[in-house]
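**Q** have a look; sequence and predicted model below, questions after that.
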Amino acid sequence: MMIRQIKPSDNPVLAQIIRASLEEAKLALPGTTYFDASLDNLSEFYLAKPGRCYFVLEEEGQVLGGAGVAEFDSANKIAELQKLYLTAEARGRGLSKLLLGKCEQFAQVAGYHELYLESHHNLQVALQLYERMGYRSCQGLAGSEHSLMDRFFVKEL
């Protein structure tokens, strides 16, 4: 198993994993990442600027999922954890924790002081992971593109 940076050939499979996960959670709705214009071309977004990265989890040549970090509030050195999704078969193996740790490490090295994330009450397993990993509940920050999200967390790095 390896965690590596995104490349353009990952775009179709990652978009499929993210959409399938949102469909499973009954979140294939406007106001979620399901309808993001950049979802079908994640590599272009994450490779466009320093301070952004999308990590892909791969096992035996198969992409199992990924997670990203990008600027949210540069003036206050806040990054956002974005699009942490795994295939159904990859869940329950502690892989989200590995990806989250990799994202935290990247954000810290990139100079961010906090890592913010938005989630939804339907994603109970993810919410539990964030709490176990030291994220604290907070108010949503201004500037979000995902209006349906209703759970917000932040962690000091």
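**A** Done, it's in. Computed from a prediction, not measured in an experiment: that's the story for all the values here.

**Q** going forward, measure contacts and count neighbours with C-alpha atoms only.
**A** Noted.

**Q** ok, Phe72 - contacts?
**A** Taking CA atoms under 8 Å, 6 or more residues apart in numbering, we find Phe72 in contact with Ile78, Ala79, Glu80.

**Q** from Phe45, how far out is the last one?
**A** Read that as Glu80. Distance, Glu80 to Phe45, by CA to CA, to the nearest Å: 14 Å.

**Q** out of those two, which sits in the busier spot?
**A** Glu80 (23 against 14; other CA atoms under 10 Å).

**Q** now do the SS call for that one.
**A** Here Glu80 is recorded as strand under DSSP: H, G, I helix; E, B strand; the rest coil.

**Q** now swap in Lys26 and tell me
**A** Relying on three-state DSSP, one would call Lys26 coil.

**Q** now it, nearest residue through space, not along the chain?
**A** Asn122 (7.9 Å; CA to CA, 6 or more residues apart in numbering).

**Q** neighbours of the one you found, just the number please.
**A** Around Asn122 there are 15 other residues, counting by other CA under 10 Å.

**Q** take a look at this one as well, against the first:
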Amino acid sequence: MSKDNIVIREITKADDKQIATVIREVLVELGAPKVGTAYEDAALDCMTETYSNPKSKYYVIDVDGKIIGGAGIAPLDTVEGNVCELQKMYFLPEARGTGLGSKMMQTCLEKAKALGFEHCYLETLPYMTSATKLYAKTGFTHLDKPLGNTGHYSCNVWMIKTL
């Protein structure tokens, strides 16, 4: 995989099926529960539509037409304040350890700030240690309890970052 053919770009309708497959494959690979996580989100099968709100954005990593990862931001519902959530950030094994996670984080956080969000929240699982390290390196700090109600009750690591 050459860096010349890797593109981080906004999702298109043609990517919906591929990114849904990527997210579900990664969750299964990591042993995540299928309930209470993104695995069961109906939004996975219509990501372009899900992120069509002007305050939402989803990006994919495209390598010659193959989607190998993605991440997005959207307003965090049921929370007071100007908070977005980093959502559905998953990468296939070939994307891990390549610096693409850091680039994707930068892309999402820059967009969140440009959209006027003041904080970015995320939820993850305790055994997703590489992801948690990346979040901490990017400035996210741990919370004692979740914000809002994302429906991801199996995710019990909560983090936030001031933008």
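**A** Great, that's in hand. Predicted model, so just to flag it, every value in this text is computed and none were measured.

**Q** follow-up on the earlier one: residue in structure 2 matching the residue nearest to Lys26 of structure 1?
**A** Aligning on TM-score structural alignment places Asn122 of structure 1 opposite Tyr127 in structure 2.

**Q** what of Leu39 of structure 1?
**A** That one, Leu39 of structure 1, aligns with Leu44 by TM-score structural alignment.

**Q** tally of neighbours for that match?
**A** Neighbour number of Leu44 of structure 2 under other CA under 10 Å is 21.

**Q** which strand or helix spans the nearest residue to it once chain neighbours are set aside?
**A** In space, and not counting its chain neighbours, Leu44 of structure 2 is closest to Ala20: 5.1 Å by CA to CA, 6+ apart. In the assignment (DSSP states H and E), Ala20 of structure 2 maps to helix 16-29.

**Q** now for the helix or strand immediately after that helix in the chain, which elements pack on it?
**A** Next along the chain after helix 16-29 of structure 2, taking DSSP H and E as the criterion, comes helix 47-50. Applying 3 or more CA pairs under 8 Å, 6 or more residues apart in numbering; DSSP states H and E, one finds that helix 47-50 of structure 2 makes contact with helix 16-29.

**Q** Pro30 of structure 1 -> structure 2?
**A** By TM-score structural alignment, Pro30 of structure 1 lines up with Val35.

**Q** in this structure that match contacts Ser154, no?
**A** Yes. Val35 of structure 2 sits in contact with Ser154 when judged by CA atoms under 8 Å, with a separation of 7.3 Å.

**Q** which one of the contacts of Phe72 of structure 1 is nearest to Met1 of structure 1?
**A** Proximity of these to Met1 of structure 1 (CA to CA) peaks at Glu80, which lies at 25.2 Å.

**Q** so the closest residue to the closest one other than its chain neighbours, which state does it fall into?
**A** Of all residues not flanking Glu80 of structure 1 in the chain, Tyr116 sits nearest, at 4.7 Å (CA to CA, 6+ apart). Assigned with three-state DSSP, Tyr116 of structure 1 falls in the strand class.

**Q** for burial, what's the neighbour tally of Tyr116 of structure 1?
**A** Here the number of neighbours of Tyr116 of structure 1 (other CA under 10 Å) works out to 24.

**Q** so it sits right up against Ala79, yeah?
**A** Yes. Applying CA under 8 Å as the test, Tyr116 of structure 1 and Ala79 come out as touching, 6.1 Å apart.

**Q** just give the closest residue to the residue of structure 1 most remote from its centre, not the sequence neighbours.
**A** Residue farthest from the centre of structure 1, counting by CA atoms, centre = their mean, is Glu60 at 22.3 Å. By the measure of CA to CA, 6+ apart, the closest residue to Glu60 of structure 1 outside its immediate chain neighbours is Met1, 6.8 Å from it.

**Q** and that neighbour, how close does it get to Gly65 of structure 1?
**A** According to CA to CA, Met1 of structure 1 and Gly65 of structure 1 sit 12 Å apart.

**Q** what do you get for Leu98 of structure 1?
**A** Taking CA to CA, one finds Leu98 of structure 1 at 11 Å from Gly65 of structure 1.

**Q** neighbour count: these two, which is higher?
**A** Between Leu98 of structure 1 and Gly65, counted using other CA under 10 Å, Gly65 has the larger neighbour count: 29 against 13.

**Q** what about the more buried one, distance to Ile6 of structure 1?
**A** 11 Å.
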